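Peer 1: what's the 3D shape of this:
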Amino acid sequence: MWLLVLLMWFLVWAGGTYWYLFGKPSPFSLESVRPPGPLELDREKRSKILKQGFRKEKVPENLDAIVIGSGIGGMTAAATLAKLGKRVLVLEQHDQAGGCCHTFTEKGFEFDVGLHYIGQLHENSLFKIIMDQITEGQLQFVELDKHFDTLVIGSGEKIRKYTIYSGKTEMEEHLKAQFPDDTKAVEEFFKIMKISASKTHLLAALKLIPQWMALFLLKSGIADLCSSIFHLVGTNATAVANSLTSNKDLHIIFNYFFYGVPPKQSSSVINLLMLHHYKRGAYYPKGGASEIPFHIAKVIQKYGGRVLVRAPVNHILVNSKGAAYDTTASARISACLVDISSWMTAHQLKLNPSKTELLIIPGVTVKKDQEDVEVQAPVIISNCGVFNTFQKLLPAHIQTKPEIQKRVNMMRPGRGCLLVFSGFDATQEGLGINSTNTWLFKSNDMDAMMDEFFSMGKDEAPDNIPMMYLTFPSAKDPTSKIRHPGKSCMTMLLMVKYEWFEEWKDAPVRKRGDDYLAYKMRFANNAFDWACSQFPKLRDKLVFQEVSTPLSNAHYLGSYLGAMYSAEQNLERFQVEAMARNRCDTPVKNLFISGQDVFSSGIAGALHGGLLCASTVLKHIVYIDLLMLKKKLKRKKASGADEQVKKRL
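Peer 2: Down below sits the predicted model:
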């Protein structure tokens, strides 16, 4: 008898598991990917997609979900839901969609804001498959030179230059050639990188399996027996570098992707994954970074949804039970329930109050012409960051709840970011530039540099920039010569403290006064002088310059305290228990989190945040669909190769 019960239980469990993993319809298919069409250069047609202003009458009826913020994380979640026939509305507070993927044009120069290059877009890679699916094959990429990054350490006579090459084996071999005395350290570094890259899915799984199960696996030690990734992700990057070599220049190369956190406070796995991301090549969107939101928005619109801009969400409406809801709908339902209750009382029937909660509809309010416009949908996805979501959009009485405070306290606000956009009246040949990115460091001790810089006062910081990234978007995109002939542009990026600019935070944008302009130009001038030390021809051809500070990022991108990389990517955040608890669902029913605060920073991190969010909302792991699709593509390629062999024979 007991054996029969056990067998029945096992069959039910196995059947339920199979249905959960494979029994639901997939949002992805080979048939949805079409050959890319011609590049759309008509600004008016592009504006109809990327700059469609919010009006109540433009909101589709019977929405299935609302996404707050049009960054890559929110757009990925929206497109995934849309491809299952869901009507999704994306609301963007800026005047164009895209978040950090948007571009802007000034004086004939086009600048990218947050996307500078992407990796892992080689044939049949999972990231390439994802991009093809959410744009239905319309997004095209240009592969950059194999020499995709240059690192310059020191200054004057003590300057050292190192080059980073892409390639499955070339990256490691080229690095060993530059550090012949540290070949063993380089080999070990790439072994650890391989482990990190091949086991990252286990970290993502912590956010998809039930939380109790994830915590049990971690606390019992079972997870550590399965893979070293669970220990490695909580180990700081400096400790790993020190264990491999004492060569400080090599330390910089192991951890040169800076995002506001010194290596001693960052996860070694995240730093390893950043370099591994470009191992099979670095790429740039053909037509510029805004091609990404342009094509994703078209997919969302194709399935009945919409992406609307100039739509600042100022409230997520929450009921007394702690679920997101719409007040107008709730009022109407309450009135209706009163009538129903009266009728049932008259007929000696009783209404079960616990069931009324099921009738409440979620919603948000959008600020439009000094009025709050309510928009309803059963699911709310926030892509505007943990701090904005929990400390600005939720009602005050919900913000103070212990479960909300606990979630907020798991993270710290990220560092601010300063960008210098420069335009030149010259071609890339005339300036001697190419698609290679340049990273500049004053010394080879990144921990000491960052500690010293961020401990400085407001007045001394502009004259003591310790590190900088510079890139030439116009040299990466071959269509730039057609769209902006005879012009070149450069973007420089620095990490800064929000507090240095805080005194001007209440002043209107572009009207913050001469003191603000002079202060940010001190950063810009010092950064430009440093760039000219590497590219001397820039100085005489400069005709335009604009500086974006953390205040600009907060205004245009809606980023909390001007942090382009959202919440700080510190070591505490990547402790495995913290990763298991930091999930897409929230203490507020029907409210979900997407983007960089879910898994990690950057375009790839935000995109995976969107996929994790879509999986949570759908209660279906969409990564399994992508892996199945990858196998189909592999078989299709093998079948095509067999056909070609047969024809030749």
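
Peer 1: switch to C-alpha atoms for all contacts and neighbour counts from now on
Peer 2: Fine.

Peer 1: which ones are touching residue 420?
Peer 2: 491, 492, 493, 524, 545, 546, 547, 548 (Cα atoms under 8 Å, 6 or more residues apart in numbering).

Peer 1: Kindly recompute the last result at 7 Å.
Peer 2: Residue 420 is in contact with 491, 492, 493, 524, 546, 547, 548, counting by Cα atoms under 7 Å, 6 or more residues apart in numbering.

Peer 1: Surely the first one is in contact with residue 469?
Peer 2: No. Using Cα atoms under 7 Å, residue 491 is not in contact with residue 469; the gap is 8.2 Å.

Peer 1: could you point out the longest helix in this structure?
Peer 2: Within the chain, and with DSSP state H defining each element, the longest helix by residue count is helix 622-648.

Peer 1: Mind listing what's buried along that helix?
Peer 2: Along helix 622-648, these residues count as buried under the neighbour rule (16 or more other Cα atoms under 10 Å): 622, 623, 625, 626, 628, 629, 630, 633.

Peer 1: how many other residues sit next to residue 3?
Peer 2: Neighbour count of residue 3, defined by other Cα atoms under 10 Å: 8.

Peer 1: Please apply the same query to residue 17.
Peer 2: 12.

Peer 1: ok, residues contacting the host helix or strand of it?
Peer 2: Counting by DSSP states H and E, the element that carries residue 17 is helix 2-22. Under the criterion Cα under 7 Å, 6+ apart, residues 620, 621 lie in contact with helix 2-22.

Peer 1: immediately after it, which helix or strand?
Peer 2: helix 43-50.

Peer 1: Tell me the helices and strands packed up against that following helix.
Peer 2: Judged by 3 or more Cα pairs under 7 Å, 6 or more residues apart in numbering; DSSP states H and E, the packing partners of helix 43-50 are helix 291-302.

Peer 1: Give the PyMOL command for selecting the buried subset of the contacts of residue 420.
Peer 2: Restricted to buried positions by 16+ other Cα under 10 Å, the PyMOL selection for the contacts of residue 420 reads:
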select buried, resi 491+492+493+524+547+548
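
Peer 1: Could you work out the most separated pair of the contacts of residue 420?
Peer 2: Distances among the contacts of residue 420 were taken as Cα to Cα; the most separated pair is 493 and 546, at 12.4 Å.

Peer 1: Just to be sure, residue 577 is in a helix?
Peer 2: Yes. Assessed with DSSP: H, G, I helix; E, B strand; the rest coil, residue 577 lies in a helix.

Peer 1: One more sequence to fold, the one below, so I can look at both together:
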Amino acid sequence: MKEYDLIIIGGGITGLSTAIAWLKTHPKENNRVLIVEQHSIVGGCVTTFAREGYRFDTAQIIPDISELLDFFGIETVLKKFDDYYARIYIADPVKKNATIFSVPSLKARFIKYLKQLSPDDSRNIDQFFKFLEEMHHELHYLKTEPNFLNILNILIHCPKIIRLRKKTYDQFLRRFNFKNKILYEVLDLFSSFSGLSAERCSALLTASALNTTLEGSYRPVNGFIQFPQIMRKKIESMGGEIRTQAMVKKIIIENNTATAIELSDGTRYHARYIVTTADTKVSLLRLVGIENLKAADKHYAQKADRVAMSPSSFFIHLGIDEALDLKKLGFDCGYNVLTTGGDTFEKMYRAFDKDELLLSDSLFHCGVVCPSLKTGGKPVISIHVVPASVNGWIDLRERDREQYHKKKQNIADHYIRLVEQYMIPGLQQNIRFIDINTPATFARFLNSPTGSNFDMMPVPSNFGMYRLKMRTPIKNLFLPKFSNGIWPSMQAGIQVVDMITGGAIMSGNSRYSVQKKS
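Peer 2: Just a heads-up that it's a prediction; the model follows:
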């Protein structure tokens, strides 16, 4: 039976980052690392697929990750969005038109833009960004596992983080009393990246995302799949092993200690430490088992059982005829949001709470991107619709494939029509290819019972200090779930190795930084 120093379940960005961080910080005799991945390729949620000559990415935008790339020792070519970072289309269903708000790249330009939108709010805007800047500085004091003295230090030096820890992003915005409601609409853009409405998303998450995104936003030139491909080569060049098409059946627990994993074919691998990056519910309730968790820590088991998972979604990928001039329409920015504004996104979530999908011509919210204008290739458009419940979709796909295809096509047609009406005239007649991902697609490919796109839901009660702990009550078993996105996933990989090694990389700090890594 083969033994390893570290086994990592899942070959997504978090798993790959964990492997590189371990291999960088351990001598050759202690760096026997194995990644076990269920699919034929690594990458998880971060990948690129090609159909009929069209290339589609499953991820869209990343902030500046140069420090992390330097740490991992990998190089890749990124293209920066120098002009406009995003655009927001506020649709008027009565007039059948939309007002466009273009969000400039870089913070200084964005602040200037907000003041142009609402000169009477100049002071409030300055206070908002001053708060963000000071809060961002406070992040350097945070520890992944703070001791008593660390907690005292955090209480002294992190008043803004303490103040926001239980707040939603909407509650955070409201405290600045902006006079012009348009500012709320524009700033609400950043909650879209969490896949949650501003009324639900953690203020800490969205405020941090706003800060990092405005420093610069990028796309990889050769598709997002280049990240996992480059990371895999790095791991293998350092002596790490990656086994693909291997499904983990369970994590072996002996005397409250994780000692091995067992695959679906019965193969077992032993390790000193096990890191699972699989879906949280699958990792803890299925692979570990709720009874093992309860025996170790009943409160942790209860939280794991209760924790809400993020919703699933629909991803509508379109191959477009080159005759349609998308650049002229301004689609060379990083991200576009089409919405009827106000509390539309929250109303969609209320429908989601009842396992319903809100399909309406008067209330809608979706993301629309055209990455080919930035990175080249045949023109493509991707429409992202969230939230969506998995309930009914898996059963329908297995029971009646014809009806399944008909239902998902009806949903795609609805959103394509809305995008054509408010954003891209002539879209339907220029579609040459269509691929539709449903909640059943995500459930299948991510091995997630809920088809969750972002794992645990980043609500205030499960973010930051309240998040399900990375160090599980099962000895030598770790669950690195920092946040969703490439940057947080890379951070999570470094965090967990730093935790196992007693601070060998970051001295226990919660985030890797060249200026503050010791």
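
Peer 1: hmm, back to that, just the ones in helices from the contacts of residue 420 of structure 1, please.
Peer 2: Counting by DSSP H, the contacts of residue 420 of structure 1 contribute residue 524 to helices.

Peer 1: Closest one of the contacts of residue 420 of structure 1 to residue 611 of structure 1?
Peer 2: residue 493 (28.0 Å).

Peer 1: Identify the residue of structure 2 aligned to the closest one.
Peer 2: Applying TM-score structural alignment, one finds that residue 493 of structure 1 aligns to residue 384 in structure 2.

Peer 1: Let's verify residue 489 of structure 2: helix, strand, or coil?
Peer 2: Residue 489 of structure 2 is classified as helix under three-state DSSP.

Peer 1: From residue 386 of structure 1, how far out is the equivalent of it over in structure 1?
Peer 2: Under the alignment by TM-score structural alignment, residue 489 of structure 2 pairs with residue 606 in structure 1. According to Cα to Cα, to the nearest Å, residue 606 of structure 1 and residue 386 of structure 1 sit 13 Å apart.

Peer 1: for residue 68 of structure 1, same thing?
Peer 2: Residue 68 of structure 1 is 12 Å from residue 386 of structure 1, by Cα to Cα.

Peer 1: ditto for residue 285 of structure 1
Peer 2: 29 Å.

Peer 1: residue contacts, residue 173 of structure 2?
Peer 2: Contacts of residue 173 of structure 2 (Cα under 7 Å, 6+ apart): none.

Peer 1: Can you find the partner of it in structure 1?
Peer 2: Using TM-score structural alignment, residue 173 of structure 2 lines up with residue 241 in structure 1.

Peer 1: Same question for that match, what's its three-state structure.
Peer 2: Taking three-state DSSP, the label given to residue 241 of structure 1 is helix.

Peer 1: now do residue 270 of structure 2
Peer 2: Here residue 270 of structure 2 takes the strand state, with states given by three-state DSSP.

Peer 1: And it, what's its match in structure 1?
Peer 2: By TM-score structural alignment, residue 270 of structure 2 lines up with residue 376.

Peer 1: Neighbours of that match, how many?
Peer 2: Residue 376 of structure 1, neighbours per other Cα under 10 Å, totals 25.

Peer 1: what do you get for the one 4 residues further on?
Peer 2: Applying the criterion other Cα under 10 Å, we find 26 residues in the vicinity of residue 380 of structure 1.

Peer 1: Could you do residue 207 of structure 2 as well?
Peer 2: Using other Cα under 10 Å, the number of residues around residue 207 of structure 2 comes to 24.

Peer 1: how about the nearest residue to it, chain neighbours excluded?
Peer 2: Leaving aside its sequence neighbours, residue 207 of structure 2 sits nearest to residue 132 (Cα to Cα, 6 or more residues apart in numbering; 6.8 Å).

Peer 1: The one you found corresponds to which position in structure 1?
Peer 2: Match for residue 132 of structure 2 (TM-score structural alignment): residue 193.

Peer 1: So what's the residue count around that match?
Peer 2: 20.

Peer 1: and if you look at residue 433 of structure 2?
Peer 2: Look at residue 433 of structure 2: counted by other Cα under 10 Å, it has 15 neighbours.

Peer 1: so who does it touch?
Peer 2: Contacts of residue 433 of structure 2 (Cα under 7 Å, 6+ apart): 318, 319.

Peer 1: circling back: the residue nearest to residue 207 of structure 2 should be in a helix, yeah?
Peer 2: Yes. Assessed with three-state DSSP, residue 132 of structure 2 lies in a helix.

Peer 1: where's it relative to residue 398 of structure 2, distance?
Peer 2: In this view, residue 132 of structure 2 and residue 398 of structure 2 are 48 Å apart by Cα to Cα.

Peer 1: next one: residue 445 of structure 2
Peer 2: In terms of Cα to Cα, residue 445 of structure 2 sits 15 Å off from residue 398 of structure 2.

Peer 1: For those two, indicate the residue with more neighbours.
Peer 2: Per other Cα under 10 Å, whichever of residue 445 of structure 2 and residue 398 has more neighbours is residue 445, with 13 against 10.

Peer 1: Now the counterpart of that one in structure 1. Nearest residue, chain neighbours left out?
Peer 2: Counting by TM-score structural alignment, residue 445 of structure 2 corresponds to residue 556 in structure 1. Closest residue to residue 556 of structure 1 apart from its sequence neighbours, by Cα to Cα, 6+ apart: residue 94 at 5.8 Å.

Peer 1: what residue of structure 2 matches up with the one you found?
Peer 2: So, by TM-score structural alignment, residue 94 of structure 1 is matched to residue 39.

Peer 1: Checking that match next. Helix, strand or coil?
Peer 2: The three-state label for residue 39 of structure 2, taken from three-state DSSP, comes out as coil.

Peer 1: number of nearby residues for it?
Peer 2: 17.

Peer 1: just checking, it touches residue 244?
Peer 2: Yes. If you go by Cα under 7 Å, residue 39 of structure 2 and residue 244 touch, sitting 5.8 Å apart.

Peer 1: on that earlier part again, relative to helix 622-648, how tilted is the helix holding residue 17 of structure 1?
Peer 2: 70 degrees (axes from the mean of the first three to the mean of the last three Cα atoms, to 10 degrees).

Peer 1: Cool, thanks, talk later.
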